[in-house]
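Enquirer: Next input, structure requested:
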Amino acid sequence: MAIGLATVPGTVRNDATVPSAADDVAARRAARSAPGSAATVDDVVHGQVLHVGGRLDVHTVPDVRAALHAAVDAGTGDLVVQVDGIVVADATGLGVFVGAHRRAQRTGRRLVLREVPLPALRLLRVTRLHLVLQVEDAPAQAVDRTAVRRARAEALLLGPGRTGGAQNSRESTSSIPRKAS
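Expert: Okay, here's the model as predicted:
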């Protein structure tokens, strides 16, 4: 079932491009500036796999909700929803996935969101919905934040031209001087 086709600048696909902060801003501006733009729902495997794309807001969610409910009712097992092209514009965009998740639970199924773009993933994390909804296949562009923080901290501590080791050149890090023997 195809509802409409929308291309949204700033969305993340499975290619090698890494979105920047400017891409995030562009996606949010596009979401705000194009009211009522179409969302897409493609039934990839009937009752098992759906592809949802486009802008999810109060105007487009009813069609997406109907398609998700029909897919939940039609199949068994996990319902995988590929959301690589979505832009969540308001709370109803998140609410449609929560509603489909609850409906799937009542029928003994599980809703799995796959290929979530970074702006939508950030929204899921801020609202703590990533703990409720099953989010699979974190984007390849997402890097380990701990490793990035550690590298930045080392770069700040070492500074330019330093090779490592203790920050001070003394062996002891104590501020109390040692007694001469």
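Enquirer: Going by C-alpha atoms from here, please, whenever you check contacts or count neighbours.
Expert: OK.
Enquirer: Could you list the buried residues of the helix or strand where Ile86 lies?
Expert: Counting by DSSP states H and E, the element that carries Ile86 is strand 78-88. For strand 78-88, burial by neighbour count (16 or more other CA atoms under 10 Å) applies to 78-88.
Enquirer: Now the terminal residues of stretch 125-135, how far apart.
Expert: Separation of the first and last residues of stretch 125-135 by CA to CA, to the nearest Å is 11 Å.
Enquirer: can you pull the buried residues of the lengthiest helix in the chain?
Expert: As assigned by DSSP state H, the longest helix anywhere in the chain is helix 91-106. Of the residues in helix 91-106, 92-94, 96-98, 100-101, 103-104 count as buried by neighbour count, 16+ other CA under 10 Å.
Enquirer: Tell me which helix or strand comes right after that helix.
Expert: Assignment by DSSP H and E places the next element after helix 91-106 at strand 110-114.
Enquirer: now the other sequence, so there's something to compare against:
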Amino acid sequence: MHAPVLDLTLTGPLDVHVAADVRLALAAAVDAGSGELLVDLREVGPVDATGLGVLVGAHRRAQRAGRTLVLADVPDQVARLLFLTRLDRVLVLRRSA
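Expert: The predicted structure is shown next:
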């Protein structure tokens, strides 16, 4: 398998105020390629429940398209939220090499 290409970088908060735009960007990225979709989260700020829903929705869309959504360089605060909600068991998380 080829190494994933950095397909998308998210910055700032991932909350109800930006959810629709992020959802559209992730959907376009999923639909535009094949294989792994690497989403760099290193610059993402606070994430709320709506933001988590966007990530789960993108994960499901990627699965339906035969792709794997990979969340890269997840900030500690976001990783803790994913752990507490047990989404770390569903979503694929990866640190940069």
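Enquirer: can you redo the buried residues of strand 78-88 of the first structure as CSV with distance to Leu50 of the first structure?
Expert: Formatted as CSV, the buried residues of strand 78-88 of the first structure follow (distance: CA to CA, whole Å):
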residue, distance to Leu50 of the first structure
Asp78, 11
Leu79, 8
Val80, 6
Val81, 5
Gln82, 6
Val83, 9
Asp84, 11
Gly85, 12
Ile86, 13
Val87, 16
Val88, 17
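Enquirer: nearest to Arg145 of the first structure, of those?
Expert: Proximity of these to Arg145 of the first structure (CA to CA) peaks at Asp84, which lies at 21.7 Å.
Enquirer: What does that closest one correspond to in the second structure?
Expert: Taking TM-score structural alignment, the alignment pairs Asp84 of the first structure with Arg42 from the second structure.
Enquirer: Now do the same contact list for the closest residue to that match other than its chain neighbours.
Expert: Nearest residue to Arg42 of the second structure, sequence neighbours excluded (CA to CA, 6 or more residues apart in numbering): Asp73, at 4.9 Å. Counting by CA atoms under 8 Å, 6 or more residues apart in numbering, Asp73 of the second structure touches 40-42, 93-96.
Enquirer: With distance to Asp21 of the second structure as extra columns, can I get the residues you listed in JSON lines?
Expert: Below are those laid out as JSON lines (distance: CA to CA, whole Å):
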{"residue": "Asp40", "distance to Asp21 of the second structure": "16"}
{"residue": "Leu41", "distance to Asp21 of the second structure": "16"}
{"residue": "Arg42", "distance to Asp21 of the second structure": "18"}
{"residue": "Leu93", "distance to Asp21 of the second structure": "22"}
{"residue": "Arg94", "distance to Asp21 of the second structure": "24"}
{"residue": "Arg95", "distance to Asp21 of the second structure": "25"}
{"residue": "Ser96", "distance to Asp21 of the second structure": "26"}
